[in-house]
Structure formats: structure tokens, C-alpha cells
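Chemist: missing the sequence, but the structure's below:
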């Protein structure tokens, strides 16, 4: 059944509309030819897969095709490299040209959607599939959707104001010029001038046209101002467009514009995939700046809201000095809500339907502008988040919460968007620091941002996107990428099992935010932080809970399932929502209202009568007894929550640094616990869940060791370290946890290493590696010859071990502690680990020719017990540094001529910060023994 035939009449109750939308989505979200994610409700089934999780949990990467100028041999090479590095697939994203055409190097920028481009897409799909990789396709170039096919009448629209001052006694005035793509909506007259007027005193008028673009006006004794409201276009152009993809951003509130884009762009793209459609088609974050209108907005508004918006247009803008009163707020709420409904019905639902009909799925970052809501995510098959803000309002938590509420088991996130800077500065530890915050927010699939296609012959370290980290094999620390992706895959798989188990819901006061929005910035996600403050989020987390968001739509459709609901500064709320909350409390649910209780009607129509109902219903709700309480401010939430609900996981110390998220299986509970700070944590952890058996899981290997099943659990975490606690009814296939004595130094290895550099380091004959003796460990950037070397240097040392040193103990190769950084620098902006490693930046350890493990995050040590033999032993540490050192060793590209040819489409970020970073094994390095007790 089509969406059109199931459309709910405008007068239908909102609850029915939401319920119908949920039902329609349930029928349309599953993709017939894609494997379902591996989800188990039995812990031993999960444990059996930990060593080798399913491939669909592997991270994806966004694959930037610059130009696009790609060649099949390099496409194939990079696809195979992705697989070798542990990625599970890629998303093709064509963006701006990086170089002029160069026949000698095989660089040819071809137009977007040209036959050459579509042939490359087809080849990448076939090759990716042949290598067992998932292939996704963004349905545009750059973002937001748009391009040369979007004419002025399909371009993103907004409302603008033009004012004309009319002197005292004037009989006519100049009308504002209305250009192609614009339309005069209404005119008002009143006292004041162009800079200051009272919008409540403006009167709707009909201009009487005169020749030469003027209009007549009755003479008056006082000066007046004419205020014109004109439907216009934002003029926004597609950001980072490929060659031939330049043009207006489309109007996401217009079904005609969306359908035109699907016909003109999406259909040719899908044809290139032939009989193997992409796993998903992708839409990036909605960044349609300034949009707040569409061609038939007035008609749709009246149909949905029941009154004419035109007389109230001044209320949307509010004249200078006028407070936003109840009337203006109600109108603004109705105006913004109408935009949400239109983007839902005319963009999200059609896109999802289109994808399903073509045996693919719609993956969408559903936040930004236009003003989509948390529950708008219910309309897409694959919600995706962005941003690692774990302890404040989070765009990512919008997606994960919707996934939890509306039954989406896999919630992805664009990850590492702003990781360290400039390009090639990000480390594997930086990746983990952000990834763990994503996991704590409910993410269970990572989309790396990203992988720059680089033509052969490009000077190293190759291409980089203008504002992002690089995760391809031009990075020296690619040698540990399989280990990094192994960790991410294992945790992604684990965080899909069972059901989400967050105990606290935070109500998003959409109606209050709608009422505060003004033309030019209509975004729920951009303004919600004023209600869901960092302090509010911190109070909940530090009280020993994790949280989801809910909103009025989800409450009406699904009720509230969480034991506690926090309502932050909610004043506008529909009576039927309050009725749902009253039923929730009667069923045992608990509510903590912060700062206020609901007292206003959400919208404008019949506001006085509905507000009276809201006051009565709200008073009754908060008179129900001890399960409801009102606290004065955000700072009081933690104490109130502590009185309402026992902590899910409570630490004895370091509360703000350690986060957790829980998944609930039929016979077990899984706690992912992460130290998000740069200092060591030693604490006791008490959990609310009681099960017969317990084990700790090593995230890097998946191995289980037994833990005490009752009482507190001793938690010892290095900076940025994570662990998993498993509580189970059934016995676990876990080894007995060994007990060790205090560590003792068996050998100081801080001196006399041989260090071999490849010829690329700039020394020796061509193709011949060079070797240096490091009497003391230091950064190889101290040596001018290797100052700009980026790559893998091999440290070797022969050590003698006797049988007595290894008998009855665990032997660790310990590279020493790192150094916490004091404060987050203002530049560069974005995420990074505030910690400097003793091994810069990652290493593989080989003992007597056998791989012992990888070193890329604290604690920086490797168990070498089983590889050591009595007598002489060869220790080999293959250390990889950052590619930024090579970047600093040569002049940066001059993009002036490129910008002359194609226009300036990008500016490389933070290039003034490009400089060599310390590299190599810095020490202290020790061989440490721990007696087995």
C-alpha cells in the first residue's frame, strides 16, 4: 500500500498520525536481499563469536573520489587494501577536483554522472562485492543534495523581509523588487522605521500598484514603515561538489524537487549498480542553511494548523524590542512544526520508499536544517549519527535513541569527522578515544571519515580531504589498522546483542524549541542544547545511568518504557501527551521535572482554552505522589535521580571520566565500560544487575576471564582503556582469572637499540635500508636526516633470558607510561586524545620471528611470555609514526590555479600547524615479570 493511500487527514489526532507512520515504516524498513545483523539473546552464543565477529560489524569508510578522477587499477588496489585493513565496506562520495588533468599520471576529471563516472561506480561495486565488502552510495556529490539540475524554482527556499520607509505625508512609495524565483507573500504597514518597529502594530495591507514600480498610499501625518514578506531562495550551493555537480541545494520541503532529484541523479546512479544494488544509499547531515519555506507553504500550513499564517507573519520575525509572547510563540511553533511534517512527508518518506523499491536501504543523518525531530529517524531504515559529544546534547544520541525506540538494531555514526588536525595528524589512540564515546552513546557501526582516493605517483602522503583525518594505507600506522578495526568490530558486534538497557529517558521539549525559532535558523538539533544542557546530561551520567531521548511523538506512539523520565524545562505540551505521562506514572514510572511543569498549549489555535487544560492536567500529573517530583534546576537532577532509582553502575571514584552502556540479553547483561579521560582509574564498580556468573572480556581479543559474581568489581583502567563486564545466568566459557604479584623489572631495555630505516628515509643507496645505533632512546626527528621520515622503522635488540627469569611468571615488554596533556588546546578544534604515547604512534612487536602483538593504546605493553626462550632472544619493534612529518618536509600544494579553473571549493584546514611530530620509541622500555600467584 502506498504512502499516499494511507495518508492521514489533517484533522486526525496527532497520535493516530504517528501510529500510522510507525506502521508504514515497519512494513517498509527491511531490505529483502540484505543479511540481518547477527543478534543473539544467549550469552554463550555471543561469546563463541567474539574471537571472529561477523563481517557486517566491521567499520565502513567514506571513500572520497576527487574530481572525480579515478582509474580502475587504483580503485581495485584500494578496495583490496580496505579489506586487508579490516574495513567491511565503503561509501562512495564524489567531491571536488584535487588536481588539473594530467595525462602522464592518468588523472582525468570527468563530469559527475558522465558515462566514465558511472562506469567507475559500476566497477567499484563489482570489485567491492567480489572482495566481500559492503558498498554504499551517496545520492549526490557533496552535500546537501542538489546540483545543476536544480533550477531556481526547485532550490531551497526561505522567507525574507524588505522594509520601505514612507515619509510623513507621502502619497506613494517604491515597491521592493521581486526577482525570478521570488514571490511577494504579504505587505504590512505601521509606525516606525526600517530599523525599529513594533510587529504587533503592523496592519496587513494590499499595495495599490502605480507605474514605475511604485504603490500609492493614503497620506498620513506621521512617518510609517512598509514591511514586505517575500518568498525567496536561500541561494545555497552544494558544498564540495564534484566537477559537473555544482548548483543549488534542493528544496527538501518540496516533493517536486525531491522527485526531480531522484529521477535526474539517483536513478542513473542506481542503474550503474545493475543487478547488485548498493547495500544502502546515503544522505549526509541536513545542512540546508536558512531554509524555512516552500512554494505551497501557506496552503499546507492552513490545512494542517487550521488558520491562515499571513496575518501572523510579523510574529515570526518579531520587531525589534518585542518579547516572544505566548501568541508569537504559538505561531512560531506551528510554523516550525509544519516544516518538520513537510520534510518528513516530502523528503524522508519518499527517499526511504524509493530505496526500498530498488532493494536497497536509506541511510540518513537526520538532524540539522530543515527542523527534523528525533522521531523523524523512524522514517528511515538506517539512522546515522554524527559527533562524539557524550556528556552534552548529542546529534548522535538522536539517532541511537530513535533506533532504540523504533526497533533499528544497527545505528551507525560518521566518526572522526574532526579528529585532530591538520590532516595526517590523527593517531590510532585518537580513533579509540572518539570511538569509545560513540559506543557509550549507543553507536554500533562506525563509518570512518575517511579514505581519500589517491592516484599513483602522487607525492606522499597522498591526498587528504580538506577537513578530516586519513585512514588509508598512506598512513604509516596502517600496520596496526587491522588491530584497531578488530577492536571496533568486536565492540560493534557486542553492542548489537540483546536489547538496549538505558534506564533514564530525557524528554526533548520540541514544542518549546519550535516556539523559540526564528526565520533563517529553523533547527531543533541546533537549539535543543538550551534545554538539554551539559550539566543536565552530566548529572544523569554521574548518578550512574545512561540515557535515551524521547519526544512527544514517541510518547504518543509508544509510551515511555524507561523507569525514569526527566523533563527539562518543559512548558509547552499537548494535553494528550500529559495523559500518556499520567498513565506512565500510574504504571510505576517516575518523572523528574526540571525548572517548570507544562503550562502552555503547544500552538496558537484555541491556545487559551488548551493552556487551561494543560495547567489542570499538569497539576494532576504532579500530584500523583512520590513517583513525580519537580526540582529547581539542572544541578538538582542527580540527587533526585538517586532517590528515584538505584544506579545502574556506580563507581567509587573517577565518576566523570568513566562511562558505560549496557545491553540486556535473556540470560545476561553486558556492560561496556570506558575510561574517557587521560589519567589512570582505580575504582570499585557496583552494578544493579544481579546474575549468578560474571566475567571480564578483553576488548582486544574477546577472551573471557572469571570475575566475582557478587559485590563490587575492582576496576583498573589505563588512560582511554575500555573493558567489558559480562553478568550471566548461565556458566560462561571463561578462564580462571590469573593473579599476579607486583611487577619486577627483569631487564632495562632503554639503551642500545639498532634502528633500521628504509631508503625512503633519505639515506643510503637507492633501495637499501640504513641502520643506526640508538645508545639512548629518542625521537628520530632529532636527526636531521630522518626529521621528515614518515614510515615504519624497525628497532631490534638481542637480549639474554635465563629459565629462572620466565618460570612461574608472566613476562611483559613494557614501553612505559604516556604523558597526560594539561588542557585541550583551542587549536586545532575537534576531537583528540589528550595523551602523548611513549611509542609514537604505534608498533608491532615480534619476538624470535613471531608476532607478539600490537601497541597502539594504553597500557603500552605486550605479553611475550610464550615467545621467549632461555638464552638469546631477538626483540623486534616495528614502529610507525605520523604521515604529517613527511608532509612537513616539502612545500604544500598551491591550489591557486585549481581554484581559478574550478572555483575555490575547499581550503585545507590548519595548514599552519603542519610540523614534524616526535616519532619512534621514546622509552622507558623494560622487560617486566609478574609472579603467578
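Modeler: Now that the structure is in, tell me what you want to look at. The structure presented is a predicted model; accordingly, all values stated were derived computationally and were not measured.

Chemist: C-alpha from now on. contacts and neighbour counts both.
Modeler: Noted.

Chemist: touching, residue 758 and residue 764? I think so.
Modeler: No: Residue 758 is beyond contact range of residue 764, at 9.0 Å (criterion: Cα atoms under 8 Å).

Chemist: of those two, who's got more company?
Modeler: residue 758 (19 against 14; other Cα atoms under 10 Å).

Chemist: any idea how far residue 428 is from residue 82?
Modeler: Distance, residue 82 to residue 428, by Cα to Cα, to the nearest Å: 16 Å.

Chemist: who has more neighbours out of those two?
Modeler: Comparing residue 82 with residue 428 by other Cα under 10 Å, the one with more neighbours is residue 82, at 25 against 21.

Chemist: and the more buried one, how far from residue 384?
Modeler: 22 Å.

Chemist: could you tell me how many residues sit around residue 426?
Modeler: 26.

Chemist: now do the contacts for it.
Modeler: 419-420, 469-470, 832, 882 (Cα atoms under 8 Å, 6 or more residues apart in numbering).

Chemist: which of the three states applies to it?
Modeler: Recorded secondary structure, residue 426: coil (DSSP: H, G, I helix; E, B strand; the rest coil).

Chemist: kindly report the same for residue 554.
Modeler: Applying three-state DSSP: residue 554 is helix.

Chemist: pasting the second one now:
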């Protein structure tokens, strides 16, 4: 194998650094922060159980988080702990404000950011919400539509935060609710960076007191005049049109009554806003776009085909769904289109059962988010837990524990550093997508609603129920699999577009084409806007046909006729295309697709200072190594490995048609950045085939095992002729959670070749492995495929000593702990549940495989 020397691309790194600094300066940060916060590091949800906190412990835990590489905390007060009732601090009380102010000061000292939920638990609500301000639903009283209360209460509230859920469709109710914070939080000189709204989880809320008057004003007729159509569930043409108008009014009221009111208030108070718009009965693109930091959610585990990747069999996909990149792109599209630098994600919720989540499961989920345009990870999460509490301390009911009691706490800095390396580059680069895909929400509103209250709640968990069945979802999935880079655009966002030299420009990006999925309904204002953009030179592609109907009831006959007239006029415009096969039409229009996708690789393409930057993740089992081509046509490339923080030259070759191909070795589970450069002086002559087959030597000598730090203590050493799980050694070993040292030796029959590359493949590892060779530390293997490069200087002719320390899950010890001392489960509200939302009980678990299972191989690749 031809191995290229490691180099530091100071020019490229400098561009990233300058871009990041400029972007951070542009962000609106609270003036009270003494130090700029690091958004490239992962942040974390930080639950304050009962707000039972004190200054000493807060400082200690913030110092632990900063030392581990966490960039900031998002405080969420929730339900309390049994036995600590007298220490609980009511939300927004004088004492609560004091500990919050201390937290912000200490975080600032440590370079950490602080965000805060505008309430406790979720959704917004609490003791200040009067019946007038509370969530409402419609009911039929005689022949009249009237309002009634949903009676929903704040879910998982903290002391001082219980009360009715807020009416999100009423601006006056929202404004009055926020006065609670004006008289408390706003009086502090210490401010959070951002305030936060969790995903829309108002169940059955579908009305507000002035809905009928707002409906008449916005839709042009009285809803109660079409009451039979509104109540009709047979999906007749009239009922569909009236329900479209009903949903559009709800969407408008949610934007005006809540999102704009909340963000306007935050702006006046000098807070940024993070908003999870998903779950809303509105157009997610418009709602996400109103926030400073749009936030998506990654709930459960994606079913990647990476060999060795474990999935918790207890997770019920039918009930809880799985993450999907098309759902994530609603948040990133809104940010890309409007020019917002940060797009965040609630990450790792129910990735596996408590005490069973591994770093190997986390990295692919992060990579999927990065390739979907997310660049500001929030762990879900860490619970404030006093150091006086015995293991496992205080835990939240539905999360991955990233805190100091987690089994991977000592190894977590490696994941944090990986994320920081990725997000530094992702935040400092600009989106570089070619296609804008119109989101035809009126076609969605024409379908039967499945959510509570008869409304369409566009949640991220079950995209198979609302997104993927739509022609929009099917087309976007095709584009993704064929390698096209795209964002979504809403009806309203089309008004933000302009055309320059044939390119469609938005505040945050430039595009080659607007793509309209097959849809039946389109507002005449939207079609007219598309016609105007086409007249200015924008390329617009309609899938199959132009829409034939205007949505809604008012004057629909004339509006339908206008839609058809506009369609005939647009058919004569040169830049408008009707495509029976969208992919073929995009090819004919020379809209580039990346070959990476058809080779089984997932990617995002961005730009820095006009040069292409790719982040590529192998989340499948199709590609290992080979020649790849990129659409940009640049000839000089560098590879940055965020896992090792090393940059190397990329072998390239010219193709017969004058293009450039790159040699890429990227095994399932691995990821990298590829950066183009106009500098050619460091690029050396490449061989036609730069890599040959490696020489594989399996290590077959016996292994000695020593049980180090962990529980239960005092286990005797062991000797293994063949690698197997240490849980098979004895009953006591089956409960052990901690660190075990493996030692063996191997012999090199010849001196190592200085120009060769040597890799150590550890095979199956449960869960992390730190490696030493001949007494020198090589590094930590914590992600698939558990492979690391061995410096040639560490190898020697003859006998070599290999030492590996493996840390396993805490699940095995919890099997014992939960039976002997179950008193740790002492939380109010939901207490603690398992991944199926049943009472948590680890005593029936089978031992999880633990240790180094191998096979362990030494791979050598010569020039």
C-alpha cells in the first residue's frame, strides 16, 4: 500500500479558524458572558431534579463537564427526588434565581454556555397560567363551535412549575406567560445564552378563543357557515378544502400567537432562541426559521448496516419510531435558507436501555446528524446528581447518561473531541446544496389527520406515517439515495428568493433549481411566485405535472381556473420543465449528483472561501475502499480525520474523460472530511493503484487477564487460550463492570518496514479499548471498526508485548445492584422506566458480552 505522509494543511485549517471566528462574532450572545462560548463542543441537557441544587455542587459538576470537553449546559428543572423535599427550590423563587445566577457566572468562568427552558418540564405552562391562558380544544355546542379546556398539565414539572399547559395559539396568553420571566429572570445581570422550547406536545389542543374571527379574517369566510363540511369525515372535496383552511389558520396562529411572540420577547431580552418546531400542526419550515437556532431531535437508534453495530432489541420501533435524515432536514433547511449558522439536535434519547448505551452506538448517530446539516449537538443528557449519592446517582427517566456516573465517562472526552473537530468545520462552512424542494403542505392537509384533536402534528419520530408516504417524501428519499444535495422550501420562503445569473439565491445559499414534487394543490400566490422566478431566469422542474387546484374553500372555482391559466402560461417559459423522470431531467440540466451516495456513503457538501468541503460517513456495509469521484471537479484534495485530528494528502488520478478520481479508504463506521485546494506543490506523483492487499497476521498467543477498577471487586486473574467474553469466567465475573487488562505478545520475523503502514484491528470489543505496545500508549479505540494505526517506531523485530485495557457497560453490575439495593430508584413523577416505558428492573437481564472478543489482527500494508 502506498502511504502518503501526514501533513498539516495550515492554509485550510486557517480558513476554518477564520471562518469560525467570524461566524461566532456574528452570533447574538448575552452581554453578561465574560468569555465566548464554544459551540463546536457538544452541549448537554442538564436536568435539575426538584431544583435540589447548591452552589458547591454546581461548581464541581460544571468543572467536571468543562474538563471532559462539554461546551455548555441546557438547564431543565423537572420533578424531584424522594427524601429531598425540604431541599427542593421552587422555580423562579429568589433562591432559585440565586443558584441560577451562580451557574451562569461559574459557567462563564469555565468557558461554558448556559441555555434555559422557559418553564419546567414541557410544554410551556405552570402556576401563572389562568384558565383564559390555558390550552383549548373545539367542541360542538348545539350547532356552534365553542372552546373548552384540554385540561393538559405541564408534563414532568419541577416544584413551583406545575400548572396548566399554555395556549400556544394565543399571543396575549403567550405574552402574559412570559411576564413571569420579566419579573424574575430578567432582573438578573446574569443571563442565559438562549431560551428553549421543546417539541410541540400539546395533545388535543386545536382551538383558541378568537379562532372564528381569525379564521374569517385570514380565510375570507366564516367557518361556521361551512360547519357540515368541517365536521365531515368522509374526505369529500368540500370537507378537504375546509379542513385545509382550518389547518392553515392553526399554522398561522401558532406562528403569530406563539413563535413570533416568544422570539420577539427573547430578542428584547437579549436571549437567543432554540426551538423544536417539530410535532407542530403547522409548516415546520416557517416555524423553525423563526428561531435563532432551529433544533431537531434524534430519538431511538437508526438501523445502520455497520457490521458489529448493536441495537437494543427492547426498543419498540412501531411505538416510538426511529431517526430519519429527511425529518432532520426540516431544521437544517430552514437554517440554510435563512442564513443561520447553528442548527442543533436533541441527541441520543432512548438510544438503548439504561446502562446499555455504548460510544460505538453514539458515533454513527452523530454522523447521521452531521450529514443532515446539524452542527450543534446537545446530549440528552446529564442529570445533576450530588457527589454524596451512591452509584448510579440521580438519573432522568428517558435518556443516555453522559454524566460522571456513566460507564464511559473517562472515555467520553474522545467522543467530545471528535464532535468538536467535526463541528468546528461544519459551523465555519457554508451550505452548498443544488436543489430546493418545495414542501406542498396543502397536500398533506388534504389527507386524514391521525393525531389527537384531528390535526396534523408533524413529529420527527414516525416520518413513515406522514412524510414518507407523500410524493414529496418519496422524491426526497430518491434524491438522497441518488446523491443530490438539497434543502426544503415553503410557500412563504419562496418570497425570500431572488435570481442572479441563473442561480436562485436566498439569504443563506445559492441553488441551481427549484423542484416541485407531484402535488394536487398549490396556492395561486405560490404558483405566481414561481412564474416570476422563472421569468427572472430560475430553473424550475415540476414532477409529472403542474398542480391543478388551489387549496381552500373561498372562491375556489375561480382560483382553480387561475391555477390552470397560470399553468398554461408557465408551460411556455423556457426555464420551466415538466419531468416524468425527475432524476433524468436533473441530469439533462447538468445538476450534479454525488457518486458517493450510490457507493453506499452518506455525505454533506459545504464550502469554505469558495472551496468544496465534504463530510463523508460510511453508515452502511457497501463500501470499504476504492476510487470515488466528486462533482466539484477540483484536482487537489486533502483528507482530515476528525477521530485522529490528522490531515493527509489524498491520492488522485485523471479519468479518460478529463475528470478527477480520489482514492478513499473508509471502512463501515468511519468518517472523514475531504477538502479541495488549488495548491498543487505538495501533491506527489501517484501510483495507478495506490493500495494493495494488506498482509494479515492474527495474534494467536494466550492472553492474561487482570481485573482492575470496577465492581464487584476482588476477582482473580485469568488466562485465555482464545478470546471470549469475561462474563463466561465465573458468576462473579458475569456481574463485573469496570476495566480489565489483557496482555499477550506476538513475534515479528523481520524488522518493520519504515515506509509501510501497520494497523491493529481489535475485532469485536465490548466496549472501549486503550492500547499499549511495548510499554508505549498507542491510543483509545472507542468506535467501529475498532482499528488503529500503529507507529512503525513502536514495533520491533522479534517479540512485541501488547497490552489492552477494556471497559465494559455498567449493565452487568446493575443486574446485581438493582436486586440488592433497588432504593436508588427514588424519583417522583415517572420515577424510572425502561426502554419500553415499563418499571425499570435489571435483575432479569442476561449478562452483556464484555471485553475483547477479537479476533485481534496486525495488518501491514507496504509501499
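Modeler: Everything's here; your move. No experiment lies behind these values; they were computed from the predicted model shown.

Chemist: re the thing from before, dump the contacts of residue 426 of structure 1 to JSON lines, plus neighbour count.
Modeler: Compiled in JSON lines, these are given as follows (neighbours: other Cα atoms under 10 Å):
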{"residue": "419", "neighbour count": "27"}
{"residue": "420", "neighbour count": "23"}
{"residue": "469", "neighbour count": "26"}
{"residue": "470", "neighbour count": "27"}
{"residue": "832", "neighbour count": "23"}
{"residue": "882", "neighbour count": "28"}
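
Chemist: mind telling me what residue 328 of structure 2 corresponds to in structure 1?
Modeler: Matched by TM-score structural alignment, residue 328 of structure 2 corresponds to residue 396 in structure 1.

Chemist: give me the element its match is part of.
Modeler: In this structure, residue 396 of structure 1 sits in helix 395-406 according to DSSP states H and E.

Chemist: mean deviation of that helix from structure 2?
Modeler: Aligned to structure 2 and superposed, helix 395-406 of structure 1 gives a mean residue distance of 1.1 Å (mean Cα distance after the TM-score superposition for structure 1).

Chemist: show me what that helix is packed against.
Modeler: Using 3 or more Cα pairs under 8 Å, 6 or more residues apart in numbering; DSSP states H and E, the elements in contact with helix 395-406 of structure 1 are strand 382-386, strand 547-550.

Chemist: what ranges do the helices span in the stretch 1-150 of structure 1?
Modeler: Listed in chain order, the helices of the stretch 1-150 of structure 1 (DSSP state H, counting those that start in this stretch) span 14-28, 43-48, 72-84, 115-130.

Chemist: can you check the stretch 101-250 of structure 2 too?
Modeler: Under DSSP H, counting those that start in this stretch, the stretch 101-250 of structure 2 gives helices at 171-182, 211-219, 227-231, 237-254.

Chemist: and the shortest one, which stretch of structure 1?
Modeler: When you say that, I think you mean helix 227-231 of structure 2. So helix 227-231 of structure 2 sits over residues 313-317 in structure 1, by TM-score structural alignment.

Chemist: distance from the chain centre to that stretch, please.
Modeler: 34 Å (Cα atoms, centre = their mean, to the nearest Å).

Chemist: mean deviation, that stretch versus structure 2?
Modeler: Once the two models are superposed, stretch 313-317 of structure 1 sits on average 2.7 Å from its counterpart in structure 2 (mean Cα distance after the TM-score superposition for structure 1).

Chemist: tell me how far the alignment partner in structure 1 of residue 489 of structure 2 lies from residue 398 of structure 1.
Modeler: Aligned by TM-score structural alignment, residue 489 of structure 2 pairs with residue 550 of structure 1. From residue 550 of structure 1 over to residue 398 of structure 1 the distance is 9 Å, taken as Cα to Cα.

Chemist: for the aligned partner of residue 420 of structure 2 in structure 1, give me its contacts.
Modeler: Matched by TM-score structural alignment, residue 420 of structure 2 corresponds to residue 489 in structure 1. Residues near residue 489 of structure 1 by Cα under 8 Å, 6+ apart: 53, 57-59, 445.

Chemist: how far does the helix or strand encompassing residue 489 of structure 1 sit from its chain's centre?
Modeler: In the assignment (DSSP H and E), residue 489 of structure 1 maps to helix 481-494. On the basis of Cα atoms, centre = their mean, helix 481-494 of structure 1 sits 18 Å off its chain's mean C-alpha point.

Chemist: just the angle between it and helix 72-84, please?
Modeler: 60 degrees (axes from the mean of the first three to the mean of the last three Cα atoms, to 10 degrees).

Chemist: helix 481-494 of structure 1 vs structure 2, average offset?
Modeler: When structure 2 is superposed, helix 481-494 of structure 1 averages 1.4 Å from its matched positions, counting by mean Cα distance after the TM-score superposition for structure 1.

Chemist: my guess is residue 191 of structure 2 meets residue 102, correct?
Modeler: No: contact criterion Cα under 8 Å: residue 191 of structure 2 and residue 102 do not qualify, at 10.7 Å.

Chemist: more neighbours, those two?
Modeler: residue 191 (25 against 18).

Chemist: how about the strands in the stretch 501-650 of structure 1?
Modeler: All strands of the stretch 501-650 of structure 1, identified by DSSP state E, counting those that start in this stretch, fall at 504-507, 547-550, 564-568, 590-594, 628-631, 649-651.
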